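1. fold the stuff below for me.
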Amino acid sequence: MAMKIRLARGGSKKRPHYAIVASDSRMPRDGRFLEKLGTYNPLLAKDSEDRVKMNMERVQYWLAQGAQPTDRVARFLEAAGAMPKTERANMKKAEPGAKAKKRAEEKAAKAAKTEE
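-> Presented below is the predicted three-dimensional model:
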């Protein structure tokens, strides 16, 4: 059974509240889970202690059982010191889109013309 430690969404529209859960990876996001490991409230301030709460003993247990954390949960665990920090680089994100590239080329061509 492929286990994941992930977020299950709760709360009303535009007022999210998440539970950090251990579940089978084949189950739906808000579906059946084996154990609730903590909570995450993104509406609280980033420096608030109540923003992310986790039962670290149980998280360590599930990690030892082979559960894989999702990207967001992995960041929480890195911040808590339970996992080593990993290098993340999304090179495509910093690259401008096709329209922006075309505008930059046109602007450079126009500037080159005015210099002549």
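2. from here on, contacts and neighbour counts on C-alpha atoms
-> Fine.
3. show me where this structure has helices.
-> Here the chain has its helices, by DSSP state H, at 56-64, 71-80, 91-94, 98-115.
4. make TSV from those helices and add distance to Gly10 and mean neighbour count to it.
-> Converted to TSV, these look like this (distance: least, CA to CA, whole Å; neighbours: other CA atoms under 10 Å):
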stretch	distance to Gly10	mean neighbour count
helix 56-64	20	15
helix 71-80	16	15
helix 91-94	29	8
helix 98-115	38	10
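5. switch those over to TSV; also include distance to Arg9.
-> Converted to TSV, the helices of the chain look like this (distance: least, CA to CA, whole Å):
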stretch	distance to Arg9
helix 56-64	18
helix 71-80	13
helix 91-94	26
helix 98-115	35
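6. another for comparison:
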Amino acid sequence: MAVRMRLTRVGSKKNPIYRVVVADSRSPRDGRFIEIVGRYNPQTDPSTIDLDADKVKDWLAKGAQPSDPVARLIKAAGIEG
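-> Here you go, the predicted structure:
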């Protein structure tokens, strides 16, 4: 099973807010996930990046692959994997 850390969209129409989730790579974008590890709100100034560092490090150690946007969020949050 290929596990990925990726964004799933929540929020209302034209008001995107994202959850950072750990999910099977075969599941749909807003579908089933394993665990929520953070959230990201691009609407605020500056953007809100709220990640649980312990959970992120744990999943990276287990072999979860972050998507490109999530990798940028992890780097911006200053979390070392």
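7. superposed, what's their TM-score?
-> Put the two chains on top of each other and the TM-score (TM-score structural alignment, normalised by the length of structure 2) is 0.93; 81 aligned residues with a CA RMSD of 1.3 Å.
8. about what we covered before: let me know which of the helices of structure 1 is the nearest to Ile5 of structure 1.
-> Ile5 of structure 1 lies closest to helix 71-80 among those, at 7.0 Å (CA to CA).
9. mind giving me the packing neighbours of that closest one?
-> strand 3-12 (3 or more CA pairs under 8 Å, 6 or more residues apart in numbering; DSSP states H and E).
10. after superposition, how close is the strand it packs on to structure 2?
-> When structure 2 is overlaid, strand 3-12 of structure 1 sits 0.6 Å from its aligned residues on average, using mean CA distance after the TM-score superposition for structure 1.
11. buried set for that strand?
-> For strand 3-12 of structure 1, a neighbour-count test (16 or more other CA atoms under 10 Å) marks Met3, Lys4, Ile5, Arg6, Leu7, Ala8, Arg9 as buried.
12. let me have those residues in CSV, adding distance to Arg103 of structure 1 as columns.
-> Below are these laid out as CSV (distance: CA to CA, whole Å):
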residue, distance to Arg103 of structure 1
Met3, 47
Lys4, 44
Ile5, 44
Arg6, 41
Leu7, 40
Ala8, 42
Arg9, 41
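13. out of the residues you listed, which comes closest to Arg51 of structure 1?
-> Once CA to CA is applied, the member of these that ends up nearest Arg51 of structure 1 is Leu7, at 13.5 Å.
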